[in-house]
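Engineer: Can you look at this prediction? I've put the sequence above it.
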Amino acid sequence: MKPVQIFRSNSSVFQIRHFYVKNYRLREFLSSNSNWSNDPHHCLWFCSRCYQAVRKYSMENKQKETFMIAGLGNHDLPGTRHSVGMQLVNKLARFLTMDLKKNRDCLGFVGEKSLSHIHLVLLKPKQAMNINGASVLKTAKKHNVPVANIYLVHDDLDRKVGKVGLKEKGSAGGHNGVKSVIQSFRTDSIVRVRIGIDRPASIDMVSDYVLQKFRSEERAGIDDAIDQGILKIAQHIGARTGLSAAQIFQIIEDSDKIENCDKSNEGSEVT
């Protein structure tokens, strides 16, 4: 298709290439006025509407980048320390009004939604923690998510309760869920959001400790850490896309909180 010339003034010409005018009236106008683009005076009234149509068409058809957040944990033990990553996914799903539906192909519960600036996929693997890498890999392939756009959220024994960190690559640090994901993707360049759960008094107590629920006095700190984790993900995506955290998940960056969201541990799952 030949370039369409749009005259905004005698000295300003816009070249719009490969643009198909969807609007019936615009197509009718173009077909009945084949020489309109060669006559600035003939099309002066038309240029503003056509330019706006081009911009709207471009914005609506712009490909949104897909990001995936995978909350690691044991699905059958949702409120435990080891499943704090799933608690974050639950909260974000509620905040964004996303249903997490059981997906056999992905071996877990999956939700997806097109937001204002990105396409978001949420995952809670149904498999046990030490083999959930297969679920993350299958979901990434199904939704065409590059490994660079995957965010793992998991518990961290080496951080105090309520402390949150973000790591872009490196070893699993002894976490079996992260280790499984690294083995499945054959790379350790996967972004991780680590939520502190602290260590028990003895190393022999770790296995039982991570499968326990948070104490009542710890809950407020964990809820705050989940908010901080969501904010860190939004900020990290924003830094890569040139957007603010508020533009990613429609959250208020200054408050450091995901406001007006139920604090319960149960997500909106559809089997």
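Structural biologist: Yes, it's here. Numbers count the residues shown, from 1 in each chain.

Engineer: Only C-alpha atoms from now on, for both contacts and neighbour counts.
Structural biologist: Fine.

Engineer: Identify, by residue count, the longest helix of this structure.
Structural biologist: Longest among the helix segments of the chain by residue count, using DSSP state H, is helix 216-241.

Engineer: helices and strands around the helix or strand following that one, which ones?
Structural biologist: Following helix 216-241 in sequence order, the next helix or strand is helix 245-249 (DSSP states H and E). Packing partners of helix 245-249 (3 or more C-alpha pairs under 8 Å, 6 or more residues apart in numbering; DSSP states H and E): helix 216-241.

Engineer: take a look at this one as well, against the first:
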Amino acid sequence: MASNNVRHIILVGLGNKTHPGTRHNVGMMALDYIAAKHGCTWTRKPSWDADVAETTIRIKQKRPKPPKAKVKPVKEVTEGDDAAPATPTITTSTTPCVGSAIPNPAPPQYLELHLIMIKSWMAMNICGPTFAKALRDSNLTAQDVVVMHDDMERDIGKLSMKQSGSANGHNGVLSITKHFKTDHFRRLRMGIGRPSGGTRRPNDVARYVLGKFKPNELAVLEDVVYEQTLQQIIQVFSAATAKAAHSTQKQK
């Protein structure tokens, strides 16, 4: 039987349900892609003020290679030599003899990522209570969370995983930090570009993030970004889980 490691992850897609398809909602749109790809159904969860979908992704992990057998040569002794006959070195053959039973290979190791995807009903700047409640009810920690959100510091098509730290002025991340009581949670920042001219005036920024994606921008998201989002999440948690398992083995 295969050995399974299960890692539970909360995926937060930031956005405003009242403004579908806008740049500020790219986190929710990425979750919709992941849910659709894995045939998930969104269900209402009033206790969290959210829509929730769940799926499990099974990843085959590489098995460690068995150590190579070391074969020592046997000194040949000819008749008449005074030296005692050499004792042959017995080694285990990696190729079974004809007619012998072939041993079963070690079972493959798998990592299962159980994704709990959440879209809050609350406005983005006050969404923190939704995800704090989900965290408590799921018996998970902030280290088990990835918050996906829009980022004006990056162009469309650019992604960046951040482990912890400042919210960089993003109100949704600020609300989550406040209610998690820590900033040690992962954020996947999804580039949406900036208003023309690079203006940072609040009214211009608000109009931009609440504006709809252009057709060519949607094409980049749907053809490239959403799949890269899922792959980055898989890679990060696969590596983190493998590192934790290796550390545990070293301590034993």
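Structural biologist: Thanks, I have it. Since the model is a prediction, treat every value here as computed from it, not as a measurement.

Engineer: Do you know the score for how well these two fit?
Structural biologist: The TM-score (TM-score structural alignment, normalised by the length of structure 2) is 0.70; 185 aligned residues with a C-alpha RMSD of 1.7 Å.

Engineer: Buried residues in the longest helix of structure 1, which are they?
Structural biologist: Across helix 216-241 of structure 1, burial judged by 16 or more other C-alpha atoms under 10 Å covers 221-238.

Engineer: Just the element for Arg44 of structure 2, please.
Structural biologist: With DSSP H and E as the criterion, the answer for Arg44 of structure 2 is strand 43-45.

Engineer: which bit of structure 1 covers that strand?
Structural biologist: Aligned by TM-score structural alignment, strand 43-45 of structure 2 falls on residues 101-103 of structure 1.

Engineer: same question, stretch 171-187 of structure 2
Structural biologist: With TM-score structural alignment as the criterion, stretch 171-187 of structure 2 aligns to 176-192.

Engineer: Kindly check the end-to-end length of that stretch for me.
Structural biologist: 13 Å (C-alpha to C-alpha, to the nearest Å).

Engineer: Tell me the buried residues in that stretch?
Structural biologist: 176-182, 184, 188-192.

Engineer: The helix or strand following the strand holding Arg44 of structure 2: how far from the chain's middle?
Structural biologist: Later in the chain than strand 43-45 of structure 2, the nearest helix or strand by DSSP H and E is strand 50-61. Between the centre of strand 50-61 of structure 2 and the centre of its chain there are 10 Å (C-alpha atoms, centre = their mean, to the nearest Å).

Engineer: Same check on stretch 208-217 of structure 1?
Structural biologist: So, by C-alpha atoms, centre = their mean, the centroid of stretch 208-217 of structure 1 is 28 Å from its chain's centroid.

Engineer: Can you provide the mean distance from the strand holding Arg44 of structure 2 to its aligned counterpart in structure 1?
Structural biologist: Compared with structure 1 after the fit, strand 43-45 of structure 2 shows a mean deviation of 0.7 Å (mean C-alpha distance after the TM-score superposition for structure 1).

Engineer: Packing partners of that strand?
Structural biologist: By 3+ C-alpha pairs under 8 Å, 6+ apart, strand 43-45 of structure 2 packs against strand 50-61.

Engineer: Does anything pack onto the strand it packs on? Which helices or strands?
Structural biologist: helix 26-37, strand 43-45, strand 109-120.

Engineer: so which of these comes closest to Met152 of structure 2?
Structural biologist: For Met152 of structure 2, the closest of those is helix 26-37, at 11.6 Å, according to C-alpha to C-alpha.

Engineer: Show me what counts as buried in the closest one.
Structural biologist: 26-35.

Engineer: would you turn those residues into CSV with distance to Tyr208 of structure 2?
Structural biologist: Below are these laid out as CSV (distance: C-alpha to C-alpha, whole Å):
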residue, distance to Tyr208 of structure 2
Val26, 13
Gly27, 16
Met28, 17
Met29, 17
Ala30, 19
Leu31, 22
Asp32, 22
Tyr33, 23
Ile34, 25
Ala35, 27
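
Engineer: from these, which single one is nearest Gly191 of structure 2?
Structural biologist: Distances from Gly191 of structure 2 to the buried residues of helix 26-37 of structure 2, taken by C-alpha to C-alpha, are shortest for Val26, at 9.1 Å.

Engineer: Kindly provide the distance from that closest one to His114 of structure 2.
Structural biologist: Val26 of structure 2 is 22 Å from His114 of structure 2, by C-alpha to C-alpha.

Engineer: If anything else comes up later, I'll come back, but that's it for now.
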